[in-house]
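>>> Generate a structure from the sequence data that follows.
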Amino acid sequence: MKILVTGGAGFIGSAVVRLAVAQGHTVVNLDALTYAACLANVASVAGMANYAFEQADIRDRDALDRILAQHQPDAIMHLAAESHVDRSIDGPGAFIDTNVTGTYTLLEAARAYWERQGCPDSFRFHHVSTDEVYGSLGAAGRFTETTPYDPRSPYSASKAASDHLVRAWGETYNLPILLTNCSNNYGPFHFPEKLVPVVILNALHGKPIPVYGAGENVRDWLYVEDHADALLTVLMRGVRGRSYNVGGGNEARNIDLVKTICGLLDRHRPDAAPHGDLITFVADRPGHDLRYAIDSTRINTELGWSPSVTLEQGLEKTVAWYLGHADWWQPLLERDGVGTRLGVL
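Prediction:
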């Protein structure tokens, strides 16, 4: 299969690209190379015959039409998005621009391309989204595919809007769509503004490790390579028009996650004092959702997918990767906003 992956130089997108190429698919990586993108993420496949890169913005309809006509993909996996909640609080316009207008532009380009191809039923437009569109849970319950949307941040609102657009194009224009909503990802190549890499890198540099509020917020953690496997499973075997929740089955409070990472660093890179001494509680994020939890029953039972690693195993892999790849993350620390607290009103 030939797959066009948008956002393929980002964190999750690059994991999809690497796995798809390894599985023998032909991959066209379309990325605008914004601040969070990094071509080093796909350096391992860059020279392969079944890989191509196109620098383009999903808001650029002319570029999309040219790339689709040239490469003629069998499927589009749409992962290009602004994704950092704190940045969305400071500058929501970029999130509306990319996640809403960009998705609309891509949908229209995909629809025109699909119609020119004769509307093949085998074509798929796979939109990759987040569990944050569902809002916040209390102490009990999990998000299912029928949970009502209740986004609480500019980021999650923009992703909810893009989900609705994709469903509408499926219903109105009969575009063959698939949707997935995932829990929090972590793993190699995670841009150093998100929680897990912030903890690792601050600890390595002896800097305070910021924990929002009391650290009681709960997330379901999904190893990024498991997520990539789930996404390709849905693309290949998912039912047209259907949505699938993808979770790691690994709920943890933020404070417990941070302490686990500090314990791993104490073992792998011992310092004079325990790394946990660097934990610093800071003012909470505005509108910080209390708990996310994914019910993955549909993808488990219908498609036979389940995560391959526990949170403990995945964090061990992740810490080891960051310890061995300073050449990857060191240059990224100089990028705009990295290392600065964002999203403070």
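
>>> From here on, just use CA atoms for contacts and neighbour counts.
Will do.

>>> quick one: the strands in the stretch 151-300 of the chain?
177-182, 184-186, 209-212, 218-223, 243-246, 251-253, 279-282 (DSSP state E, counting those that start in this stretch).

>>> Can you give the contact residues for the second one?
Counting by C-alpha atoms under 8 Å, 6 or more residues apart in numbering, the neighbours of strand 184-186 from elsewhere in the structure are 12, 196, 219-224, 227, 318.

>>> Pick the one among the residues you listed closest to residue 206.
Nearest to residue 206, judged by C-alpha to C-alpha, of these is residue 196 at 15.5 Å.

>>> Would you write a ChimeraX line that selects the buried entries of the contacts of strand 184-186?
Filtering these down to the buried ones (16 or more other C-alpha atoms under 10 Å) takes a single ChimeraX command:
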select :12,196,219,220,221,222,223,224,227,318
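
>>> could you redo the contacts of strand 184-186 as JSON lines and give each row distance to residue 41?
Formatted as JSON lines, those follow (distance: C-alpha to C-alpha, whole Å):
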{"residue": "12", "distance to residue 41": "10"}
{"residue": "196", "distance to residue 41": "17"}
{"residue": "219", "distance to residue 41": "25"}
{"residue": "220", "distance to residue 41": "24"}
{"residue": "221", "distance to residue 41": "21"}
{"residue": "222", "distance to residue 41": "19"}
{"residue": "223", "distance to residue 41": "16"}
{"residue": "224", "distance to residue 41": "13"}
{"residue": "227", "distance to residue 41": "16"}
{"residue": "318", "distance to residue 41": "15"}
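
>>> which residues touch residue 266?
For residue 266, the contacting residues are 274-275, by C-alpha under 8 Å, 6+ apart.

>>> Quick check: it vs residue 324, distance?
Here the criterion is C-alpha to C-alpha, to the nearest Å. By it, residue 266 lies 16 Å from residue 324.

>>> Second input sequence below; structure requested for side-by-side comparison:
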Amino acid sequence: MTSLLVTGGAGFIGANFVRQTVEQHPEYTHITVLDKLTYAGNADNLKGLPDSKVTLIEGDICDAELVDALVKDHDITVHFAAESHNDNSLNDPFPFVHTNLIGTFVLLEAVRKHNKRFHHISTDEVFGDLELDDPNRFTETTAYKPSSPYSATKAGSDHLVHAWIRSFGIQATMSNCSNNYGPYQHIEKFIPRQITNILAGLTPKLYGTGEQVRDWIHVDDHNDAVHLILSKGKIGETYIIGADNDHVNNKQVIELICELMDLDANAYEHVADRPGHDMRYAMDSTKLRTELGWAPKYTDVDSGMRKGLEQTIDWYRDNEAWWRGTKDNVEATYAKQGQ
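Predicted structure coming up:
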């Protein structure tokens, strides 16, 4: 009987992880979600899950007393909680420093005190970016070179985890994943924004020229990898998670979305680009594939994303009540930024 504490489990990736765990991993007898329920966390993301399996606690990972009690009472902590929107980090970096650094520190201290298993979720953005014509990919040994307050604070949290592993011997693993997409993603993000624009009768928006490459991965593939790391990963190790979609740029993504939603492939408009927008991310997941046997399910030889985008479009079409209430505010915010 194994219990899980999932921080940020009401957010996009975390909620999908919780749902996948309930549906596919009976070895976990109970899951407690600790989530601050900020704008990106939504209790409705966990709607329909059995109370006997999942408990939601609204709280802050920076609350040391609360975190200590929860970590003590659970066998494994999976740490998704983070401030994660690049644009927001440019407007106000402080919440990113507070949550991503102080929150991770608080968790690590509780894990150290109670000798519990810990997995830290991180991002490819800690490595900076690559030139569009650079054939290299990020690996577990790539030097960190963050370029925004968001990625800098995530890099800092990664360094804390590494330091606690080496200095205190905590039972931890870590993963760095490329950009996720899929159900329950906040509609301020690139892919769901375009999908919901079309569903709402609005024009899709492409930032800048759209040459940026993100090595997109479906959230279910990411979470499959996390579960493999929990069950088979080596303590102290870091694993890169990527779906080999680094041949697909954002222009191709938006064109495929238009095509799949029965629009002309060019039925979008160009808007102002993000300041300091990273150009290319590419992940080398060889270690994860060869050592743990992971492979993505939502990857094909055509676009690398068709199957995953079809599933994602269907979800947003079928769950309009989930996103419709926030759509106007999201678009108003982007309009102020010329986007």
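
>>> quick one on the thing from earlier: quick one, which of the strands of the stretch 151-300 of structure 1 is packed in tightest?
By mean neighbour count, with neighbours taken as mean count of other C-alpha atoms under 10 Å, strand 243-246 ranks first of those at a mean of 26.

>>> Against which helices or strands is it packed?
strand 177-182, helix 224-237, helix 297-303 (3 or more C-alpha pairs under 8 Å, 6 or more residues apart in numbering; DSSP states H and E).

>>> so what's the residue nearest to residue 101 of structure 1 when sequence neighbours are not counted up against?
Leaving aside its chain neighbours, residue 101 of structure 1 sits nearest to residue 59 (6.7 Å; criterion: C-alpha to C-alpha, 6 or more residues apart in numbering). Residues in contact with residue 59 of structure 1 (C-alpha under 8 Å, 6+ apart) are 98, 101-103, 105-106.

>>> repeat for residue 241 of structure 2
175-178, 222, 225, 283-285, 288.

>>> Now tabulate these in JSON lines and tack on distance to residue 234 of structure 2.
Shown next, in JSON lines, are those (distance: C-alpha to C-alpha, whole Å):
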{"residue": "175", "distance to residue 234 of structure 2": "12"}
{"residue": "176", "distance to residue 234 of structure 2": "15"}
{"residue": "177", "distance to residue 234 of structure 2": "17"}
{"residue": "178", "distance to residue 234 of structure 2": "21"}
{"residue": "222", "distance to residue 234 of structure 2": "18"}
{"residue": "225", "distance to residue 234 of structure 2": "13"}
{"residue": "283", "distance to residue 234 of structure 2": "20"}
{"residue": "284", "distance to residue 234 of structure 2": "18"}
{"residue": "285", "distance to residue 234 of structure 2": "15"}
{"residue": "288", "distance to residue 234 of structure 2": "11"}
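
>>> Residue 52 of structure 1 looks like it's in a helix, true?
No: Residue 52 of structure 1: not assigned to a helix; according to DSSP: H, G, I helix; E, B strand; the rest coil it is strand.

>>> wait, it sits on residue 25?
No: using C-alpha atoms under 8 Å, residue 52 of structure 1 makes no contact with residue 25, being 11.6 Å away.

>>> roughly how far apart are the aligned residue in structure 2 for residue 156 of structure 1 and residue 208 of structure 2?
For residue 156 of structure 1, the aligned position in structure 2 is residue 151, judged by TM-score structural alignment. For residue 151 of structure 2, the distance to residue 208 of structure 2 (C-alpha to C-alpha) stands at 21 Å.

>>> What of residue 25 of structure 2?
On the measure of C-alpha to C-alpha, residue 25 of structure 2 and residue 208 of structure 2 end up 42 Å apart.

>>> residue ranges for the helices of structure 2, please.
12-24, 64-72, 86-91, 94-96, 104-114, 149-168, 190-199, 219-232, 250-260, 286-292, 306-318, 320-336 (DSSP state H).

>>> just the helices and strands packed on strand 243-246 of structure 1: most buried one?
By mean count of other C-alpha under 10 Å, these have strand 177-182 as the most buried, with a mean of 25.

>>> In structure 2, what range does that one match?
Going by TM-score structural alignment: strand 177-182 of structure 1 matches residues 172-177.

>>> and that stretch, how far from the chain's centre?
Taking C-alpha atoms, centre = their mean, to the nearest Å, one finds the center of stretch 172-177 of structure 2 at 12 Å from the center of the full chain.

>>> and it, how far from structure 1 on average?
After superposition onto structure 1, the mean distance of stretch 172-177 of structure 2 to its aligned counterpart is 0.4 Å, using mean C-alpha distance after the TM-score superposition for structure 1.

>>> counterpart of residue 191 of structure 2 in structure 1?
Checking TM-score structural alignment: residue 191 of structure 2 goes with residue 196.

>>> The residue lying closest to its match once chain neighbours are set aside and residue 17 of structure 1: what is the separation?
In space, not counting the residues next to it along the chain, residue 196 of structure 1 is nearest to residue 186; the distance is 6.8 Å by C-alpha to C-alpha, 6+ apart. Per C-alpha to C-alpha, residue 186 of structure 1 is found 16 Å from residue 17 of structure 1.

>>> Burial check on residue 123 of structure 1, number of neighbours?
Counted with other C-alpha atoms under 10 Å, the neighbours of residue 123 of structure 1 add up to 19.

>>> I meant to write residue 335 of structure 2 there.
Residue 335 of structure 2 has 11 neighbouring residues, counting by other C-alpha under 10 Å.

>>> Over to residue 285 of structure 2?
Residue 285 of structure 2 has 22 nearby residues by other C-alpha under 10 Å.

>>> What separation is there between it and residue 199 of structure 2?
Distance from residue 285 of structure 2 to residue 199 of structure 2, by C-alpha to C-alpha: 34 Å.

>>> What residue in structure 1 is paired with residue 320 of structure 2?
Using TM-score structural alignment, residue 320 of structure 2 lines up with residue 326 in structure 1.

>>> how about the equivalent of residue 292 of structure 2 over in structure 1, what does it touch?
Matched by TM-score structural alignment, residue 292 of structure 2 corresponds to residue 303 in structure 1. Going by C-alpha under 8 Å, 6+ apart, residue 303 of structure 1 touches 233-234, 237-238.
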